[in-house]
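Visitor: Next come a sequence and a model predicted from it.
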Amino acid sequence: MARKVIDEPSEEIVADAKRERAERRNPFSRIALFIRQVIAELRKVVTPTRRELFSFTGVVLVFVLIMMGLVYGLDFLFGLLVSWAFGDGSIR
């Protein structure tokens, strides 16, 4: 089970952003602020456990296989209909 993380910026980051906006810094300091904020957000990222990773991978693979079967079935059906409508009139 993934750990629950509250997605709120820290008070320090908010205070820094307000101060930077108030002072109207040059473009380089705004870029530095952006990079600091990106790094702070990346520290909040929670990586899945090995078990969760295998579980998620299995779910994705099963979903992809189901969608492939659905698309194949519709393609085959529409191919038969087009062959019947515009072809020689016989259904395979």
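Guide: Received, thanks.

Visitor: only C-alpha atoms for contact and neighbour calcs from this point on.
Guide: Fine.

Visitor: Please point out which parts of the helix or strand containing V14 sit buried.
Guide: Taking DSSP states H and E as the definition, V14 sits inside helix 11-23. Applying a neighbour-count criterion of 16 or more other CA atoms under 10 Å, one finds A17 buried in helix 11-23.

Visitor: Report the next helix or strand after that helix in sequence order.
Guide: Counting by DSSP H and E, what follows helix 11-23 is helix 27-42.

Visitor: Can you list the buried residues in that following helix?
Guide: Those would be 33, 37, for helix 27-42 by 16+ other CA under 10 Å.

Visitor: Alongside the first one, take a look at this:
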Amino acid sequence: MARKVLDEPSEEIVANAKKARETKRGPFARMSLFVKQVIAELKKVVTPTRKELLSYTGVVLVFVVIMMALVSLLDWVFALTVTYVFGTPGG
């Protein structure tokens, strides 16, 4: 199972953000800070195991099939209703 990681920025990121807020940085310094923060956030990402990935994929596929069935059923009911109210086409 994936390990739990708190979604809080580290003290280093907070300190850098406060320092950046206090001083006006040039465009390259801002881009550099952005890249550093992106890398720091990417280090927090936890990839799922193969078993978890297959489980998540299965859940999504089952949900999509159920939603397709629901939408198809509603489409069929509305088509019957419209045919009943307005009659058959061309007739």
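Guide: Right, received. Where do you want to start? Quick caveat: nothing in here was measured; it's all calculated off a predicted structure.

Visitor: circling back: mean deviation, the helix holding V14 of structure 1 versus structure 2?
Guide: For helix 11-23 of structure 1, the mean deviation from structure 2 after alignment is 1.3 Å (mean CA distance after the TM-score superposition for structure 1).

Visitor: Now do that helix and helix 27-42, the angle between them.
Guide: 160 degrees (axes from the mean of the first three to the mean of the last three CA atoms, to 10 degrees).

Visitor: Check the offset of helix 11-23 of structure 1 from the chain's centre.
Guide: Taking CA atoms, centre = their mean, to the nearest Å, one finds helix 11-23 of structure 1 lying 29 Å from the centre of the chain it belongs to.

Visitor: Could you tell me which helix of structure 2 is the longest one?
Guide: When structure 2 is parsed with DSSP state H, its longest helix is helix 50-86.

Visitor: quick check, distance from that helix to the centre of its chain.
Guide: Between the centre of helix 50-86 of structure 2 and the centre of its chain there are 20 Å (CA atoms, centre = their mean).

Visitor: Just give me the mean distance for that helix relative to structure 1.
Guide: Helix 50-86 of structure 2 sits 0.5 Å off on average (mean CA distance after the TM-score superposition for structure 1).

Visitor: Same check on stretch 30-42 of structure 2?
Guide: Looks like 0.9 Å for stretch 30-42 of structure 2 (mean CA distance after the TM-score superposition for structure 1).
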